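A.B. asks: Curious how this folds, go ahead:
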Amino acid sequence: MRFSRSNPHSALPLYKEHSKSTSTFRSSKQLLIIGLFYIILILFIINLFNFLLFHKPESSSITNLDYSFILPNPSHSDLKDLIIVAGHAIYLSNRLDEVEQDDNWILESFQKGGHVKTFLNHIRKGLELAQQNTKALLVFSGGQTRPAAGPMSEAQSYYAIAQKLDLFSAEKDSHLVIDRMTTEEYARDSYENLLFSICRFTEVTGHHPQSITVIGFEFKRKRFLDLHRAAIKFPLD
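C.D. replies: Next comes the predicted model:
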């Protein structure tokens, strides 16, 4: 490419060379800014460390709140022992004379033809033990395990049967236990039968049970004693 004065646009642009002193000044300014940044960062980290190490938060006033308006007072603070009847099925009828008929229960296939009588024996045994021990709370445990039963739980159906049986036995001068019966309606297995019933006992009485009796199938004895009881660290007799 040729260059001439008559065609100045064809010439390459000329760049003015900066002096050495100007470059040195800018470098010093950049170093100063970087240095100040690191000093501020170090001071911030030191202050943050001191705050986390020595700062003690003041006790929150929430610990002094009165929760009595939320949690009801225990209704049976005098009770000491827990009797658990673990549910296994749901009874749908309201008639006591039909309680032994499989058609009125929602049963698994393996429960038909004999299990209903066992369920009733569990309920009767729970009533019997509660009648003998006036310091015991009888808890029927079992959740909403059958979709066909809707919101009805195992515990509710057992409670309804027990209520009718207890009223019937009252005619024979037996000690009523209705006032010491309640339900636990969230358990889905035997471990939850035990754990949730203890929670329900504490909710009703305001303290943990001194002794626990579980009424259920014999083949589950080892499971309750050696596994579930040990898991929650409840002492043996």
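A.B. asks: contacts, neighbours, all on C-alpha from now
C.D. replies: Will do.
A.B. asks: ranges for the helices of the chain?
C.D. replies: Along the chain, counting by DSSP state H, helices occupy 20-54, 115-132, 154-170, 190-205, 221-222, 229-232.
A.B. asks: Compute the inter-axis angle for the third one and helix 115-132.
C.D. replies: Computed by axes from the mean of the first three to the mean of the last three CA atoms, to 10 degrees, the angle separating helix 154-170 from helix 115-132 equals 60 degrees.
A.B. asks: now helix 154-170, how far from the chain's geometric center?
C.D. replies: 28 Å (CA atoms, centre = their mean, to the nearest Å).
A.B. asks: What are the buried residues along it?
C.D. replies: For helix 154-170, a neighbour-count test (16 or more other CA atoms under 10 Å) marks 154-163, 165-166 as buried.
A.B. asks: now swap in the fourth one and tell me
C.D. replies: Of the residues in helix 190-205, those with enough neighbours to count as buried (16+ other CA under 10 Å) are 190-194, 196-205.
A.B. asks: between those residues, which is nearest Ala149?
C.D. replies: Checking the buried residues of helix 190-205 against Ala149 with CA to CA, the nearest one is Asn193 at 19.5 Å.
A.B. asks: my guess is Thr183 meets Glu154, correct?
C.D. replies: No - shown here, Thr183 and Glu154 do not form a contact pair, counting by CA atoms under 8 Å, at 9.2 Å.
A.B. asks: Find residues that contact each of the two.
C.D. replies: Both Thr183 and Glu154 are contacted by Ser141, under the criterion CA atoms under 8 Å, 6 or more residues apart in numbering.
A.B. asks: please give me the structure for this one as well, since I'd like to look at both together:
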Amino acid sequence: MEPPNHLIIVCGHAIWAGGPTKGEDESEWIIEDWKKGETPTYTAHIKAGVKALSEDGQAVLILSGGPTVSSTPISEGRSYANLAASNDYWDLLSPTPSSASTATTPTLSPSPPHPLSPIPLHPRVVVEERALDSYQNILFSITQFWRSTSHWPGHLTIISHQFKRRRLTEAHCTAVAFPLDRVKFVGINPPGVIPKI
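C.D. replies: Alright, predicted model coming up:
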């Protein structure tokens, strides 16, 4: 069995606090006033990460973001993982691999139960909870991948706002010496952001 070699990073931008609409109602999110109306975009980022994970059996999805508000101990990354698990990964992922399927599916060390994750996470979903900016989303996710797999990633998929593409790829990936020809970027902008031509 090949070790995981593909790191999918979803950069956190807000905190989902939980609730019955599973992220659809903006009142379930802890966001700044200037981010109102953007929560469907954050959900779209998470879904895009889960979809990319479902398409590559050698991938690991890391939901990245630290604790950015004082009103809750939950981090952006942990809240994104909770949202994905609460939505049953939007039926994009197979159930947790059984011991019979581990010959083709890489396994990670099981994550210990976490008091802020009421639903167990899929074994190829990892939370990075230290990043407080986009550079740290990249750097800390790469080191978290190594901690989780004992290997460095061979390629990256980064999911964030389209308008952050150059910063995340050309600036941050270059700064950590990750080859740009092994980086894929999935950009999903919030409503009202007009892409540059």
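A.B. asks: I'd like the helices of structure 1 as TSV, with distance to Val139 of structure 1 appended.
C.D. replies: TSV is the format used below for the helices of structure 1 (distance: least, CA to CA, whole Å):
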stretch	distance to Val139 of structure 1
helix 20-54	49
helix 115-132	9
helix 154-170	8
helix 190-205	7
helix 221-222	18
helix 229-232	17
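A.B. asks: between the ones you listed, which one is nearest to Lys80 of structure 1?
C.D. replies: helix 190-205 (8.2 Å).
A.B. asks: what's the closest one packed up against?
C.D. replies: Applying 3 or more CA pairs under 8 Å, 6 or more residues apart in numbering; DSSP states H and E, one finds that helix 190-205 of structure 1 contacts strand 81-86, strand 136-141, strand 181-184.
A.B. asks: which residues sit in contact with the most centrally placed residue in structure 2?
C.D. replies: Most central in structure 2 under CA atoms, centre = their mean is Leu63, positioned 2.5 Å from the mean C-alpha point. Residues in contact with Leu63 of structure 2 (CA under 8 Å, 6+ apart) are 9-12, 46, 77-78, 80-81, 125-128.
A.B. asks: mind checking what it lines up with in structure 1?
C.D. replies: Correspondence of Leu63 of structure 2 to structure 1, assessed by TM-score structural alignment: Phe140.
A.B. asks: measure its match to Gln163 of structure 1 for me?
C.D. replies: 11 Å (CA to CA, to the nearest Å).
A.B. asks: Tabulate the contacts of Leu63 of structure 2 in JSON lines, adding columns for distance to Leu168 of structure 2.
C.D. replies: Output for these, formatted as JSON lines (distance: CA to CA, whole Å):
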{"residue": "Ile9", "distance to Leu168 of structure 2": "11"}
{"residue": "Val10", "distance to Leu168 of structure 2": "12"}
{"residue": "Cys11", "distance to Leu168 of structure 2": "10"}
{"residue": "Gly12", "distance to Leu168 of structure 2": "13"}
{"residue": "Ile46", "distance to Leu168 of structure 2": "17"}
{"residue": "Gly77", "distance to Leu168 of structure 2": "17"}
{"residue": "Arg78", "distance to Leu168 of structure 2": "21"}
{"residue": "Tyr80", "distance to Leu168 of structure 2": "19"}
{"residue": "Ala81", "distance to Leu168 of structure 2": "21"}
{"residue": "Val125", "distance to Leu168 of structure 2": "21"}
{"residue": "Val126", "distance to Leu168 of structure 2": "20"}
{"residue": "Val127", "distance to Leu168 of structure 2": "19"}
{"residue": "Glu128", "distance to Leu168 of structure 2": "17"}
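A.B. asks: Could you point out the member of these that lies closest to Ile158 of structure 2?
C.D. replies: Nearest to Ile158 of structure 2 among the contacts of Leu63 of structure 2, with distances taken as CA to CA, is Ile9, at 4.9 Å.
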